[in-house]
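Asks: sharing a sequence plus its predicted fold:
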Amino acid sequence: MTALIGLTTYMEQTVMGLWDRPASVLPRVYTDCVIASGGAVAGLPPQPPHPAAVERALDGIDGLILTGGKDVDAALYGELAHPENDAPRPDRDAWEIALVRAAIARDLPVLGICRGLQVLNVALGGTLVQHLPDVLGSNRYSYGNATFADNPVLTEPGTRIAGMLGAGLTVKSYHHQAIDHLAPGLTVSARGDEGIIQAVDIDGLSFGVAVQWHPEESPDDLRLFSALIEAASS
């Protein structure tokens, strides 16, 4: 049976021909990678996170991908926003935090991508470095202007990420934030060469990982997507 993978989306003002209206949107590269890995796709646009709605959404899918996007609201981890942060998107934050907490509770396979890793960490009680150039002195992880940066990642031996990806790889980065205090229930599974957390395993889940980079931007390497779909098909 083909695994149905739910992908979180934005709700954005969108121009489509004559129409200029709010719409559920997500870059096609995400869905292409899921389909190329043998899965089917269902969009999960932001909506009020009523418990019944969250549970019903998860009932209909076999695995969850928390996709990339705007910064998580700093107020959700008890901090004032950095001047470089994106304007908060409370609709998406609330929906995705509720989704991932419920997915973990029911042992649903989860893959977090970029913002998805940050949502996961905040949902479980962690915090974020709000602007990496303040810490690193460079913008090596986010060039801006829709240009992805190539960066090395070193995996931690014995972790799920290491088992899938080997000792190290070069990844596509586009983020100015990262995990600061790691949430309970997560294990660091990869770091950058300067120590910035680049991936985590979700403890206790049959399959649960999140990465700070953008694997959908490397469509010739589908290992993360394929592993999610294999877990979701079992």
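Replies: Cool, got the structure.

Asks: C-alpha from now on. contacts and neighbour counts both.
Replies: Will do.

Asks: Val171 in helix, strand or coil?
Replies: Following DSSP: H, G, I helix; E, B strand; the rest coil, the label given to Val171 is strand.

Asks: just how off-centre is the helix ranked longest in the chain within its chain?
Replies: Identified as the longest helix of the chain according to DSSP state H is helix 90-105. Centre-to-centre, helix 90-105 and its host chain are 12 Å apart (CA atoms, centre = their mean, to the nearest Å).

Asks: next secondary structure after it?
Replies: Next along the chain after helix 90-105, taking DSSP states H and E as the criterion, comes strand 110-113.

Asks: who are the packing partners of that following strand?
Replies: Where contact means 3 or more CA pairs under 8 Å, 6 or more residues apart in numbering; DSSP states H and E, strand 110-113 is packed against strand 63-66, helix 90-105, strand 208-211, helix 223-233.

Asks: if we use 10 Å, what do you get?
Replies: Taking 3 or more CA pairs under 10 Å, 6 or more residues apart in numbering; DSSP states H and E as contact, the helices and strands that strand 110-113 lies on are strand 4-8, strand 63-66, helix 90-105, helix 115-123, strand 197-202, strand 208-211, helix 223-233.

Asks: how about that strand: buried residues?
Replies: Within strand 110-113, the residues scored as buried using 16 or more other CA atoms under 10 Å are Val110, Leu111, Gly112, Ile113.

Asks: quick one: the first one and Gly63 touch, right?
Replies: Yes. Counting by CA atoms under 10 Å, Val110 does reach Gly63; the two are 6.0 Å apart.

Asks: common neighbours of those two, please.
Replies: In terms of CA atoms under 10 Å, 6 or more residues apart in numbering, Val110 and Gly63 are both contacted by the residues Ile5, Gly6, Ala103, Phe207, Gly208, Leu228, Ile229, Ala231, Ala232.

Asks: before we go on, here's another structure to hold up against the first:
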Amino acid sequence: MVAFSETASVDTPVIGVTSYVERSRTGIWDQEAVWLPDAYVAPVRAAGAVTVVLPEQDPSLAAAALSRVDGLYLTGGYDVDPAAYGAAPHERCDEPRPARDAWEIALVKEASALGIPVLGVCRGAQLLNVARGGTLHQHVPDVVGHDDYQRGDAVFRHLGVSVLPDTLLATVHPLERDVPMYHHQAIDRLGEGLVVSARSVHGLIEAIEDPEQVFCLAVQWHPEHDDLTSLWEGFVAAARMRVGR
């Protein structure tokens, strides 16, 4: 499934977007479906890119998939399986989706090898960290003592984040801003080659990046529910630099 911008041209970047494969009901149909809220991809289209969905499949196909895109966007979703970072599951963890985890970890590793721009959101930040050998806090209330980061009922809570200066994130995001949160897990031990680029008011890691890559950045919050466009524009600009390679 491909969504085209009305202004697409030969120099328009193509962004590969990860997605769910979940049971879905639509009208009389009840079946497995490739599914992703449009809120995730709307700001990428608005920033001038074409989006193509990359649902879970054989991880050995990651290189083939990325050879046809200019950027990789790791979207949100269910918790990363704790087995992927050698931990037993917390009682509040989601049912694991090992096929999606394996596919996206393969995509991250291949993107890093090729230098393809990467943007992660929420689960995408956690997945990036795990793919690099890092670990996660499996339930944020156990760390901070409250549930402000995920109140439930799909209601986003705006909390303050502080972006570290001299980071990639600082070039595309204000240093201080309240952002929409909805995550009950968070990054614990950093993965190889990653650095912290933002923390919350409670000290949680809220963004990570790889300074050795042209653009490899992931945030725990949900910028698709914010009116700030510079993050998306920066990602799409980085992907545009790869068009025609």
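Replies: On my side now, so go ahead. As the structure is a prediction and not an experimental result, all values here were calculated from the model.

Asks: can you list the helices and strands packed on strand 110-113 of the first structure in JSON lines and add distance to Gly163 of the first structure and mean neighbour count?
Replies: As requested, these are exported to JSON lines (distance: least, CA to CA, whole Å; neighbours: other CA atoms under 10 Å):
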{"stretch": "strand 4-8", "distance to Gly163 of the first structure": "22", "mean neighbour count": "24"}
{"stretch": "strand 63-66", "distance to Gly163 of the first structure": "20", "mean neighbour count": "26"}
{"stretch": "helix 90-105", "distance to Gly163 of the first structure": "21", "mean neighbour count": "19"}
{"stretch": "helix 115-123", "distance to Gly163 of the first structure": "19", "mean neighbour count": "26"}
{"stretch": "strand 197-202", "distance to Gly163 of the first structure": "11", "mean neighbour count": "25"}
{"stretch": "strand 208-211", "distance to Gly163 of the first structure": "12", "mean neighbour count": "26"}
{"stretch": "helix 223-233", "distance to Gly163 of the first structure": "11", "mean neighbour count": "20"}
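
Asks: which one of these lies nearest to Cys33 of the first structure?
Replies: The closest of those to Cys33 of the first structure is helix 223-233. By CA to CA, the value is 6.8 Å.

Asks: by contact count, what packs against that closest one?
Replies: strand 4-8, helix 28-36, strand 63-66, strand 110-113, helix 160-165, strand 208-211.

Asks: middle-most residue in the second structure, spatially?
Replies: Gly120 (2.2 Å; CA atoms, centre = their mean).

Asks: could I get the helices and strands packed on helix 223-233 of the first structure in TSV, plus columns for distance to Tyr141 of the first structure?
Replies: What follows is those, written out as TSV (distance: least, CA to CA, whole Å):
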stretch	distance to Tyr141 of the first structure
strand 4-8	23
helix 28-36	20
strand 63-66	20
strand 110-113	14
helix 160-165	20
strand 208-211	13
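
Asks: Gly137 of the first structure: which of those is closest?
Replies: Nearest to Gly137 of the first structure, of these and by CA to CA, is strand 208-211 at 22.3 Å.

Asks: related to what we said a few turns ago, can you tell me which two in the buried residues of strand 110-113 of the first structure are farthest apart?
Replies: Val110 and Ile113 (10.0 Å).

Asks: joint contacts of these two?
Replies: Ile65, Leu66, Leu120, Val209, Ala210.

Asks: count the neighbours of the counterpart of Thr31 of the first structure in the second structure for me.
Replies: Matched by TM-score structural alignment, Thr31 of the first structure corresponds to Val41 in the second structure. Residues near Val41 of the second structure, counting by other CA atoms under 10 Å, number 21.

Asks: if we can go back for a sec, so where in the second structure does the longest helix of the first structure end up aligned?
Replies: So helix 90-105 of the first structure sits over residues 98-113 in the second structure, by TM-score structural alignment.

Asks: how much does that stretch stray from the first structure?
Replies: Its matched residues in the first structure lie on average 0.5 Å from stretch 98-113 of the second structure after superposition (mean CA distance after the TM-score superposition for the first structure).

Asks: before we move on, the earlier item: got the angle between the longest helix of the first structure and strand 4-8?
Replies: Taking axes from the mean of the first three to the mean of the last three CA atoms, to 10 degrees, one finds helix 90-105 of the first structure and strand 4-8 inclined to each other by 140 degrees.

Asks: so what's the match of Thr31 of the first structure up against?
Replies: Ala3, Ile15, Val17, Ala49, Val50, Thr51, Val52, Val53, Tyr73, Thr75, Glu224.

Asks: overlap between the residues you listed and the first structure?
Replies: Conservation of those in the first structure, assessed by both residues aligned by TM-score structural alignment, their matches' CA atoms under 10 Å: retained contacts are Ile15, Val17, Ala49, Val50, Thr51, Val52, Val53, Glu224.

Asks: tell me the one of the residues you listed nearest Arg92 of the second structure?
Replies: Once CA to CA is applied, the member of those that ends up nearest Arg92 of the second structure is Glu224, at 25.3 Å.

Asks: tell me how many other residues surround the closest one.
Replies: Neighbour tally, Glu224 of the second structure, other CA under 10 Å: 19.

Asks: looking at the first structure, name the residue matched to it.
Replies: In the first structure, Glu224 of the second structure lands on Glu216 (TM-score structural alignment).

Asks: quick one: that match and Ala42 of the first structure, what's the gap?
Replies: Distance, Glu216 of the first structure to Ala42 of the first structure, using CA to CA, to the nearest Å: 16 Å.

Asks: if we can go back for a sec, dump the buried residues of strand 110-113 of the first structure into JSON lines; add distance to Asn139 of the first structure as well.
Replies: Output for the buried residues of strand 110-113 of the first structure, formatted as JSON lines (distance: CA to CA, whole Å):
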{"residue": "Val110", "distance to Asn139 of the first structure": "29"}
{"residue": "Leu111", "distance to Asn139 of the first structure": "26"}
{"residue": "Gly112", "distance to Asn139 of the first structure": "22"}
{"residue": "Ile113", "distance to Asn139 of the first structure": "19"}
